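Q: I would like to see how this sequence folds:
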Amino acid sequence: MTSFNWVGSQDDFVGQPDVLQLNHIVVGRYGGNSTAGQSKNEDGCLVWFSREEGWELAVVLDAHYSAESAGAVLELFGQEEVAIRRLLALPEVYDAFRGLEEKILDMFMSDEFLATCRKVKGETACLIAARKGRFVWWLSVGDCLLYLFHPELARMGQYQINQRQFYEWIGQVNTFAQEAPCYTIGTRELRKGENRLFLTTDGLVECPGAPFFDPVRIDQAFDGGVPAADAVHSILETIRQNGVRDSTTIITWDIKVTRDAAQPSDLHKR
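A: Alright, predicted model coming up:
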């Protein structure tokens, strides 16, 4: 399976953490605790990849009021899957990411999609991350989180790639319907060795007791070579035991880079 998508209105996983292994990618879903008052799951996610072409695309969505806006975004991506896969298959990373950025912005600002958004109930945060070769590209609307875990970056206290932005959404209230759409976007180089990308909706960091507000705690869940599926299950079980009400969706995978990453020019003179 190289294509997977889900929205919480299909299966809510309220009170029951679920972990799914898609080849080298792990998807974790938890709808929150019914004992804390939760009765529905408005998250969504998407995973596409090609191991032969060396890329992955992941999307996490955190909607409110209903899951309709998350479903609308997933449907939009489904309509454009062939075109997006063709872009990510381009041999040059720069061309792939430039084409992907233009394509996704055109999708979100199309008259047809904007008309669809005006009809949905509620709106969604949306985080998109694509990895090709030794680089990751991302686009974020709203308050989902993207982390990059690597020992070199951890020594510098660097874990989070994007910054959460509140009051940004796609849906009935829609940043792409404004005079100037608001979103954040970027590209990062992965480091030599083992890198872990980790996308999550905000239920993980807003759990009572804040067990994973500090990304170091997320990183520690994978210590000792714990399989990623086991680590994600442990993370979801922890927030379940802490009585989290909000839903949490996680997508994570490892990338091994053999090429040296950028270093300061005077590194060997220090």
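Q: For the rest of this, base every contact and every neighbour count on C-alpha atoms.
A: Noted.
Q: Now do the contacts for the residue nearest in space to the middle of the chain.
A: In the chain, the C-alpha nearest the mean C-alpha coordinate belongs to residue 199, at 3.5 Å (C-alpha atoms, centre = their mean). Applying C-alpha atoms under 8 Å, 6 or more residues apart in numbering to residue 199 gives the contacts 60, 127, 144, 145, 146, 147, 250, 251, 252.
Q: Which residue, other than its chain neighbours, is closest to the fifth one?
A: Read it as residue 146. residue 199 (4.6 Å; C-alpha to C-alpha, 6 or more residues apart in numbering).
Q: can you confirm the one you found is in a strand?
A: Yes: judged by DSSP: H, G, I helix; E, B strand; the rest coil, residue 199 forms part of a strand.
Q: helix or strand for residue 250, which one?
A: Element membership of residue 250, judged by DSSP states H and E, is strand 248-257.
Q: who touches the longest helix seen in the chain?
A: Looking across the chain with DSSP state H, the single longest helix is helix 93-108. The contact list for helix 93-108 (C-alpha under 8 Å, 6+ apart) reads 76, 84, 87-90, 113-114, 132-133, 135, 137, 176.
Q: Number of residues surrounding residue 259?
A: The number of residues packed near residue 259 is 11, by other C-alpha atoms under 10 Å.
Q: and it, how far is that from residue 95?
A: With distances taken as C-alpha to C-alpha, to the nearest Å, residue 259 is found 20 Å from residue 95.
Q: can you check residue 226 too?
A: In terms of C-alpha to C-alpha, residue 226 sits 36 Å off from residue 95.
Q: if you go through the stretch 151-270 of the chain in chain order, where are the helices?
A: Assigned by DSSP state H, counting those that start in this stretch, the helices in the stretch 151-270 of the chain fall at 151-155, 215-220, 228-241.
Q: And those: which comes nearest residue 37?
A: With C-alpha to C-alpha, the closest approach to residue 37 among the helices of the stretch 151-270 of the chain belongs to helix 228-241: 12.9 Å.
Q: who touches that closest one?
A: 15, 17-21, 26, 28-30, 32-33, 204, 207-208, 211, 218, 221-222, 248, 250, 252-253.
Q: Show me which of the residues you listed are buried.
A: Listed as buried from the contacts of helix 228-241 are 15, 17-19, 26, 28-30, 32-33, 204, 207-208, 211, 218, 221-222, 248, 250, 252-253; burial here means 16 or more other C-alpha atoms under 10 Å.
Q: one more to line up against the first:
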Amino acid sequence: MFKFSWIGSETHFVDLPHIQQYKNLSIGRFGGNSSAGQYKNEDGCIVWMNEEQNWEFVMILDAHNSAESAELVEETITKEEHNLTSIFNKPLSEAFLELDHHILHIFQNPLFLARCSEVQGETACLIVLRKDKYIWWFSVGDCILHLFHSELADMQQYQLNQRNFYEWIGNVNTFELDVPCYSTGRRELRKGMNQLFMTTDGLTECPHTTFDNPKDIMKVFDHSQSPHDSVLQLLKEIEAKGVRDSTTIVSWTVDIDQNASEPSNK
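A: Got it, this is the predicted structure:
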């Protein structure tokens, strides 16, 4: 099992695009340009991959007003590794349903909420589990999840989650509201090669680029270069365009050999 975790307050990658590769999965980090005024990185991520059980679990974080909220969420999820991986390894019919309940249990825990009230700032949080030919996600805030597949692209479908602003975990906390606000979803992957792409918003809000359009991100991966080089190309371009905000990208491919749903009259 591959395990990776990182918080930008530990290594900020300002002025330094960096790619970490594990088999078909790329982790890209860039802290922004010091020439644009950047001096810190408040992103974070966790990646767990179990090839034997055929799943990947990824969380990305985009904090502001300090990295303390990202540090708290990363620490909390890491401590839940045993409970979470036990859920991931259950049959599909049970795993996603239990995951819904358990993630809510974690974020609504009174002890966790008390710690959130003590941190400086708050974080967006996007969590994704891919198991077999299905993907599940849980989104608080404005991080982005794309799914690139030729059949979906033909229908102009790229983005899975909806970005939601004014929604965080931390000192200002959606789970302190009378009605906690977040989004979650599930999707069947298509037969063939699926490219999953998660990013914080430094990439999509970089000036003088069009990466707010997922079609233009997909074009980078459609070239014959490796996924590692594609992620590096994205980071190099926003570096050249003078981006200030930090960017964290996690992208990986999943080759599905099972048929996906089709209309009954096809």
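Q: tell me, the strand or helix carrying residue 78 of the first structure lands on which residues of the second structure?
A: For residue 78 of the first structure, the element it lies in under DSSP H and E is helix 68-79. Aligned using TM-score structural alignment, helix 68-79 of the first structure spans residues 68-79 in the second structure.
Q: gap between the residue mapped onto the residue nearest to residue 146 of the first structure from the second structure and residue 74 of the second structure?
A: Matched by TM-score structural alignment, residue 199 of the first structure corresponds to residue 198 in the second structure. Residue 198 of the second structure sits 17 Å away from residue 74 of the second structure, going by C-alpha to C-alpha.
Q: now swap in residue 137 of the second structure and tell me
A: In terms of C-alpha to C-alpha, residue 137 of the second structure sits 17 Å off from residue 74 of the second structure.
Q: now residue 87 of the second structure
A: Per C-alpha to C-alpha, residue 87 of the second structure is found 18 Å from residue 74 of the second structure.
Q: And for residue 147 of the second structure?
A: 24 Å.
Q: Next: residue 131 of the second structure.
A: 21 Å.
Q: Residue 61 of the first structure and residue 43 touch, don't they?
A: Yes: shown here, residue 61 of the first structure and residue 43 form a contact pair, counting by C-alpha atoms under 8 Å, at 5.3 Å.
Q: what sits in contact with each of those two?
A: Common contacts of residue 61 of the first structure and residue 43, defined by C-alpha under 8 Å, 6+ apart, comprise 70, 201.
Q: returning to that earlier point: the strand holding residue 250 of the first structure aligns to what range in the second structure?
A: Using TM-score structural alignment, strand 248-257 of the first structure corresponds to residues 247-256 of the second structure.
Q: Now find how far off-centre the matching stretch is within its chain.
A: The gap between where stretch 247-256 of the second structure is centred and where its chain is centred comes out at 9 Å by C-alpha atoms, centre = their mean, to the nearest Å.
Q: ok, average deviation of it from the first structure?
A: On superposition with the first structure, the mean distance recorded for stretch 247-256 of the second structure (mean C-alpha distance after the TM-score superposition for the first structure) is 0.4 Å.
Q: where exactly do the strands run in the first structure?
A: 3-7, 18-22, 25-30, 43-50, 55-64, 123-132, 135-141, 145-149, 170-171, 184-189, 193-200, 248-257 (DSSP state E).
Q: For residue 109 of the first structure, which of these is the nearest?
A: strand 170-171 (10.5 Å).
Q: Show me the contact partners of that closest one.
A: Contact with strand 170-171 of the first structure is made by 69, 117, 118, 120, 121, 122, 123, 124, 125, 126, 141, 176, as judged by C-alpha under 8 Å, 6+ apart.
Q: what's the mean deviation for it versus the second structure?
A: Mean deviation for strand 170-171 of the first structure: 0.1 Å (mean C-alpha distance after the TM-score superposition for the first structure).
Q: State the span of the second structure onto which that strand is aligned.
A: Residue span in the second structure matched to strand 170-171 of the first structure, by TM-score structural alignment: 169-170.
Q: Can you give the distance of the matching stretch from its chain's centre?
A: 16 Å.
Q: and if you look at stretch 19-26 of the first structure?
A: Averaging C-alpha positions (C-alpha atoms, centre = their mean) puts stretch 19-26 of the first structure 14 Å from its chain's average.
Q: what residues does it touch?
A: The contact list for stretch 19-26 of the first structure (C-alpha under 8 Å, 6+ apart) reads 1-2, 27-29, 228-229, 232-233, 250-254.
Q: In those residues, find the pair that's most separated.
A: Farthest apart among the contacts of stretch 19-26 of the first structure by C-alpha to C-alpha are 2 and 233. That separation is 21.9 Å.
Q: okay, the two: which has more neighbours?
A: For residue 2 of the first structure versus residue 233, the count of surrounding residues by other C-alpha under 10 Å is larger for residue 233: 20 against 11.
Q: how close does the more buried one get to residue 11 of the first structure?
A: Distance, residue 233 of the first structure to residue 11 of the first structure, using C-alpha to C-alpha: 17 Å.
Q: cool, residue 137 of the first structure as well?
A: Residue 137 of the first structure is 29 Å from residue 11 of the first structure, by C-alpha to C-alpha.
Q: May I have the residues that are in contact with the closest residue to residue 148 of the first structure other than its chain neighbours?
A: Nearest non-adjacent residue to residue 148 of the first structure, counting by C-alpha to C-alpha, 6+ apart: residue 197, 4.8 Å away. Counting by C-alpha under 8 Å, 6+ apart, residue 197 of the first structure touches 146, 147, 148, 149, 252, 253, 254, 255.
Q: Apply 6 Å and report the result again.
A: Contact analysis of residue 197 of the first structure by C-alpha atoms under 6 Å, 6 or more residues apart in numbering lists 147, 148, 252, 253.
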